[in-house]
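Engineer: need the 3D shape of this:
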Amino acid sequence: MNPPIVRFRGMNMVFYSVVGFVYILCTIVTGAAENTDIESIDELNDAIAQGPNRKIGFLSMANYNAVRTVLHASVEPVLFQSKDALVSSVLSGSLVAGLMRGVVADHHAKDLHTFSSGLISTSAMFMTPDVSADMPHGAPPYRSSRDLALAINAAIVRVQNKGSDQEARLKNMPFEFLSVHTCKSDNYALFPPPNKNNATGLLKTILETRVFKLGAFGPFHWGDNDGNYLVNPPTGFYPDLMSAIFEEFKNLSGPDGVKYGDDITLERIWSKMSNFQNLFDGVSYITEPYFVIDATYSGTDEPCVNSTDCRPALLPEGKEQCNTYKNSTGHLVTHPDSGEPKRRCEHPERSRIDFFRFSCFTLGSASTFFTKRSSAASTVAPSGGLPGGIVAAIVICVLLLLIAVFAVLFLVYRERRGSPVFTKLSEE
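Structural biologist: Okay, here's the model as predicted:
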């Protein structure tokens, strides 16, 4: 007697088994696509090279210039006026990464990966050099910064030896910086400030007018730890460091023992574009202590009609060049009324050491990149949509589900026609 024919009628079981398998597979694929966290400079450069998102956020072009040599050539820098806006853009996915000097605030640490660029940026206070054949853009004798540099270096040495910079750090935690003391000495006699009554140039102007004009970038809110310059007085590490330097400056006295004076006031000269123009023109006397030395100089950016409006430079034309320019999105900047391209004074990129007089170094800081953790919840919709890896995973899962459904429908169709794919189980 032949063995009974066993008809395959467990279509529900097949359907649920196939769908369950596809679900598990999709979970694995999507999870792998989501887990593409960037945790090193090499991974960041790979992400920039592959695109489509190549945008990295910075708080200034100087910060970008300080790290551009370690980034892939196709990177697209985007500037922000506050660290909060920069962090939010990284968390939303509109930026592949951001850069900061220092550390991430505690409330963002769980949502971000941070890793070093491998570069240390040093900062100082910038002054205009004296005019010379090598420095045609320099200042005339009545605006010489030579004596001012001697006095400000004496103040910085005192701040660093007393540990006032470390006090500013501890007051504004979390904040990290490296002590880079190029004027390393506890012997103040090695850094003598000029006598008050014999001062020349800008130092004389300060002591006579009783106003210390400080070139400042902004005003911006860079975070409560770094510096909030939208409140009066500003708060944060950098304002506290400048306050410490200024207090030491007022307390200085030359060999004659005459104190510079407590009645000197600090006036910040703000600029979002042309701090160097103000410095060269004597509108400000010296910059804030956070200006980085290892960035490039590319001109004053002051507006112009033609190159005769620009300042002298060691170029064949004898002046910086008046050129049209593009914004961060690559579009030509035009006048709102006429539609004509705007122009500004530019210089071929050169090291800043060729253009300025620097104070003693005020600090060193690690340039740190930060990227979004895959587990971070985004409260802002990404401007560029879902990441490419997630989109690809979703497409694959949809295709697998469609294939599974059609396969089960095919089995049902064959079963109902009386010619099932699985007709019997035979036993020998």
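Engineer: could you use CA atoms for every contact and neighbour count after this?
Structural biologist: Fine.
Engineer: you'd agree Ser359 is up against Ala124?
Structural biologist: Yes - distance between Ser359 and Ala124: 5.6 Å, which falls inside the contact criterion (CA atoms under 8 Å).
Engineer: and the residue most central in space within the chain, what does it touch?
Structural biologist: Centre of the chain computed as the mean C-alpha position; nearest residue by CA atoms, centre = their mean is Phe58, 2.5 Å away. Shown here is Phe58, whose contacts under the criterion CA atoms under 8 Å, 6 or more residues apart in numbering are Tyr64, Pro77, Val78, Leu79, Phe80, Leu86, Gly98, Leu99, Met100.
Engineer: check contacts around the last one.
Structural biologist: By CA under 8 Å, 6+ apart, the contact set of Met100 is Phe58, Leu59, Ser367, Thr368, Phe369, Phe370.
Engineer: the structure of the following sequence is requested for comparison with the preceding one:
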Amino acid sequence: MVAKIFILAFLNVALAQELDQLDELIDHLSKNYGSKIGLLTPSNYASVKRILPDGVKPVYVEHEQDLTKMVLNGSIVAALVSGLPEKKYHDALHIFSSNLVTMHSFLMAPDLSTDYPHGNSENLSTYHLSLAINAAQSKMQLKGIDLQLAIKNAPKQLIQAHTCKEDDQTQFAVPNKREAVGLLRDILDSQEIRVLAQGPADWGINDGNYLLDPPVGFYPDFLEAVVDEFKNLSGPDKELYGQIKIRRIFSNKSPFPWYYLFNGTAHLTEPYFILDAPYAGSGKPCTRDDQCLETETGYEKCTGYCRHASRPRYIMLRSSCTSLGTDSKFYTKRNSRESGGSSNSGLVVLIVLLVVFVAGLAGLLKYQELLETFK
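Structural biologist: Next up is the predicted model:
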């Protein structure tokens, strides 16, 4: 009986699965309905939902270190981030690609038009602002500063998937400082750019720790680099835009307050927002429909907050040129200290040892039978 228990325990150890590849994780999730996957935001889940099997339960955690600790203590099967977990945890984790590139950009309110009946009126127009942001970002990327920031904040995997060609600066018609209108006018007059941000939260020191003041990491550095170029912009009149300071407007509200972009509370978002994540309304608190934004069919529906049928963000909002692409990564707990394929080698060794043990045990039992025969 003791030998049988030992054999079963040994088998459990030997056959413990190392989830170190995407297909292995998907297979495990398919066979274990209700398995939990940890993420920082619903947008991260939306970016990979199509490749996950039914029954997966997303768990949202504000801080990346907490997410990693949940993987290590087994309370979730895996976690997903749009970059990499902190380097100090890498030896304890299997990290592998989702095979999906996630696109990011600055987001702004669209201008009022037939296509965008929910858009901003002239005094809050973002057209001139979008020209300036695209010019500033493209200048920064042309200098390779984004790559330098990825190296500075390593490990940070940066995919250069740009929708604007940086080497053709003629495509960016920067408005003259004195002729700027809408939200660009407001920025230049106030010398402040108000940036809508998720959080504050700690997404790891490589991506961004927004609990610190000032925040540190790749995304805070990226925004600062764009604003530095923004300050030095000038239109045909050669008058520089001048000093601009950054003021972040954080929110963890659900639904997210996109209406801050429409009423001028914020000029634009951080550069890390995911383009194809769902937008389901402005999120403005309300008591009746006509307090909400107008849509092609009337108004958003008031359900305590202004909501409407989900659409991709890039359809409902104005996007800058893409800021970057990221290879969204899953990571799981490493059950052995070996990496990737060597976990299979460890399995083979365990099975061989098991076979030797069983053969030895069988021989011992046979020897005992022979002794009984001669008694």
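Engineer: send over the TM-score of the superposed chains.
Structural biologist: Their TM-score after superposition, calculated using TM-score structural alignment, normalised by the length of structure 2, is reported as 0.86; 343 aligned residues with a CA RMSD of 2.2 Å.
Engineer: closest one of the contacts of Phe58 of structure 1 to Ser117 of structure 1?
Structural biologist: Top of the list for closeness to Ser117 of structure 1, among the contacts of Phe58 of structure 1 and by CA to CA, is Leu99 at 9.0 Å.
Engineer: can you tell me how far the closest one sits from Phe80 of structure 1?
Structural biologist: When distance is defined by CA to CA, to the nearest Å, Leu99 of structure 1 is 11 Å away from Phe80 of structure 1.
Engineer: do the same with Cys322 of structure 1
Structural biologist: Note on Cys322 of structure 1: its distance to Phe80 of structure 1, by CA to CA, is 26 Å.
Engineer: what does Lys250 of structure 1 give?
Structural biologist: As for Lys250 of structure 1, its distance to Phe80 of structure 1 is 34 Å (criterion: CA to CA).
Engineer: what number of residues lie near the counterpart of Lys250 of structure 1 in structure 2?
Structural biologist: Mapped onto structure 2 by TM-score structural alignment, Lys250 of structure 1 lines up with Lys231. Per other CA atoms under 10 Å, the neighbour tally for Lys231 of structure 2 reads 18.
Engineer: what residues are up against Lys231 of structure 2?
Structural biologist: Per CA under 8 Å, 6+ apart, neighbours of Lys231 of structure 2: Leu240, Tyr241, Gly242, Gln243, Ile244.
Engineer: hmm, which of those residues are common to structure 1?
Structural biologist: Taking both residues aligned by TM-score structural alignment, their matches' CA atoms under 8 Å as the threshold, the shared contacts between this structure and structure 1, drawn from these, are Leu240, Tyr241, Gly242, Gln243, Ile244.
Engineer: show the buried residues in these.
Structural biologist: Taking 16 or more other CA atoms under 10 Å as the criterion, what is buried in the kept ones among the contacts of Lys231 of structure 2 is Tyr241, Ile244.
Engineer: and the strands in the stretch 301-428 of structure 1?
Structural biologist: With DSSP state E, counting those that start in this stretch as the criterion, the stretch 301-428 of structure 1 has strands at 321-324, 343-346, 350-351, 357-358, 363-372.
Engineer: closest one to Thr205 of structure 1 among these?
Structural biologist: Comparing the strands of the stretch 301-428 of structure 1 against Thr205 of structure 1 with CA to CA, the closest turns out to be strand 357-358 (18.0 Å).
Engineer: quick check: Leu214 of structure 1 touching Ser271?
Structural biologist: No - using CA under 8 Å as the test, Leu214 of structure 1 is too far from Ser271 to be in contact (10.8 Å).
Engineer: okay, strands next: where are they in the stretch 1-150 of structure 2?
Structural biologist: Going by DSSP E, counting those that start in this stretch, the stretch 1-150 of structure 2 shows strands at 36-39, 57-60, 78-81, 93-105, 107-108.
Engineer: including distance to Lys156 of structure 2, could the ones you listed go into JSON lines?
Structural biologist: Conversion of these to JSON lines gives the following (distance: least, CA to CA, whole Å):
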{"stretch": "strand 36-39", "distance to Lys156 of structure 2": "18"}
{"stretch": "strand 57-60", "distance to Lys156 of structure 2": "22"}
{"stretch": "strand 78-81", "distance to Lys156 of structure 2": "11"}
{"stretch": "strand 93-105", "distance to Lys156 of structure 2": "13"}
{"stretch": "strand 107-108", "distance to Lys156 of structure 2": "22"}
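Engineer: highest mean neighbour count out of these?
Structural biologist: Taking mean count of other CA atoms under 10 Å as the contact definition, the stretch among the strands of the stretch 1-150 of structure 2 with the greatest mean neighbour count is strand 107-108, which reaches a mean of 29.
Engineer: how about it, aligned to which bit of structure 1?
Structural biologist: Under TM-score structural alignment, the counterpart of strand 107-108 of structure 2 in structure 1 spans residues 126-127.
Engineer: average distance between the matching stretch and structure 2?
Structural biologist: Plainly put, stretch 126-127 of structure 1 ends up 0.7 Å away from its match in structure 2 on average once the two are laid over each other (mean CA distance after the TM-score superposition for structure 1).
Engineer: how far does that stretch sit from its chain's centre?
Structural biologist: Its chain's average C-alpha position is 22 Å from that of stretch 126-127 of structure 1, according to CA atoms, centre = their mean, to the nearest Å.
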